[in-house]
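Novice: Provide a 3D model corresponding to the input given below.
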Amino acid sequence: MSVNLRKLEYSPTVNPLIEPQAIKVQRRYVRTRSSHDLLDPKTGEISGVATIHIVEERDDAEFVKVFADGVKAAFGLTLTGSRVFQAVLDVYQNTAMRGGYAESVELFWFDGKLDGRALDMSEKTFQRGLKELLEKGFLYPRAPSSYWVNPALFFKGDRVAFVKEYVRRRSDDDREQREAVQVDHEEA
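Specialist: Predicted coordinates:
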């Protein structure tokens, strides 16, 4: 769509941008929305939120990589933890589903390979990454070499949304006032 500045349609009484918008930008959609309906359950304060939602299409390989990179960033995985997560995610993708997801994975390390696939890492390095995934709640031991998976972090769906919320830092006076309101709510 090309805008002609000499032939603009004006809206002198109503701002049409108040309504949610969806704009196609190359291989993605960008949606915007503004609201005042986010309630802080601790203080009862209602906050205004501006939302910019970007939807991008990716092929299968790109999708799995974007998903793994997003999880890595969200959970602060080390390089080793991230590499092992990617390897376990690959095993998970080939695991049969029950009830909409695969509830566990079998991780067989043999002859320097995970389930027959070379990872270019030692068994000790794999174990360090596996330990990190266990500590951060990605996996839980089910039996030797079998692990329950966290279904929020391992899935075979076709969509993922990473939500990052930015909150404006408040002054010390605002913080003290919010804490006083919180105490009042707890006492009531």
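Novice: From here on, just use CA atoms for contacts and neighbour counts.
Specialist: OK.
Novice: For the residue nearest the centre of the chain, give me its contacts.
Specialist: In the chain, the centroid-proximal residue (C-alpha atoms, centre = their mean) is Phe162; its distance is 3.0 Å. For Phe162, the contacting residues are Gly70, by C-alpha atoms under 8 Å, 6 or more residues apart in numbering.
Novice: one more, for comparison:
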Amino acid sequence: MSLKTSINLRKLEYSPTINPLVEPQQVTTKRRYVRSGRSEELINTATGEVVGVAAIHQIEEKDDAEFVKVFAAGAAAAYELGKTAHRVFQVILEEYQRTPMSKGYADHVNLFWFGNGIEGRDVGMSEKTFQRGLKELLEKKFLSPKGPTAFWTNPALFFKGDRVLFIKEYRRRVTSVEQQNRDELEKHRLSEVTQ
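Specialist: Reported below is the predicted structural model:
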């Protein structure tokens, strides 16, 4: 259903026995495509329990420059990068996009600094600032040294695809009583399995 659909509250189609919203829904807004539904595909690996999850999935199109910025911002937020590391990550992503692919992917990026930036291109920061951000990216496993000016890239964080999916899951905090009950159930389940 789009936002432009006019709903007449006096002429609603009722569904007294079946909830039509149980099935996944989708809505197109001005700039996004939004889907919602329940997913029961997540499995707790410790218990084997299938966990149902309510999901809201948005799809938004971006041009190349916006895509790199959104991706960098999402990864920076997820990994809690500092402001400098976030800026450096965006510079490195832009350089990675220029890196030629071999066998369908690029597994490293060259970061040769001279003049005012990478390969002489001004990146809007000093070499010291760049190095400070680079250190944080190395600490948080975005990159790994390959050589003096070459770095292996984490394939989950560097890619040349045309889509990215950020998943942020919220869980209710478990009280200590609930955790004790879960622990006891798990102990009981394990003892039954070993017998």
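Novice: TM-score for this pair?
Specialist: Here the TM-score for the pair of chains, by TM-score structural alignment, normalised by the length of the first structure, is 0.93; 188 aligned residues with a C-alpha RMSD of 1.6 Å.
Novice: The residue nearest to the centre of the first structure matches what in the second structure?
Specialist: Phe162 of the first structure maps onto Phe166 in the second structure when the alignment is built from TM-score structural alignment.
Novice: On the three-state scheme, that match is what?
Specialist: Here Phe166 of the second structure is recorded as coil under DSSP: H, G, I helix; E, B strand; the rest coil.
Novice: quick revisit: the residue nearest to the centre of the first structure and Ala74 of the first structure, how far apart?
Specialist: From Phe162 of the first structure over to Ala74 of the first structure the distance is 8 Å, taken as C-alpha to C-alpha, to the nearest Å.
Novice: ok, now Arg27 of the first structure?
Specialist: Taken as C-alpha to C-alpha, the span from Arg27 of the first structure to Ala74 of the first structure is 24 Å.
Novice: which of those two has more neighbours?
Specialist: Ala74 (12 against 9; other C-alpha atoms under 10 Å).
Novice: Figure out the helix or strand that the more buried one lives in.
Specialist: Using DSSP states H and E, Ala74 of the first structure falls within helix 60-75.
Novice: what's that helix aligned against in the second structure?
Specialist: So helix 60-75 of the first structure sits over residues 64-79 in the second structure, by TM-score structural alignment.
Novice: element containing the counterpart of Gln131 of the second structure in the first structure, please.
Specialist: With TM-score structural alignment as the criterion, the equivalent of Gln131 of the second structure in the first structure is Gln127. Taking DSSP H and E as the definition, one finds Gln127 of the first structure inside helix 123-135.
Novice: Give me the distance between that helix and the centre of its chain.
Specialist: Relative to the centre of its chain, helix 123-135 of the first structure is centred 22 Å away, using C-alpha atoms, centre = their mean, to the nearest Å.
Novice: Give me the mean deviation of the helix or strand following it from the second structure.
Specialist: Reading on from helix 123-135 of the first structure to the C-terminus, the next helix or strand found by DSSP H and E is strand 139-143. In the superposition with the second structure, the average deviation recorded for strand 139-143 of the first structure is 0.9 Å (mean C-alpha distance after the TM-score superposition for the first structure).
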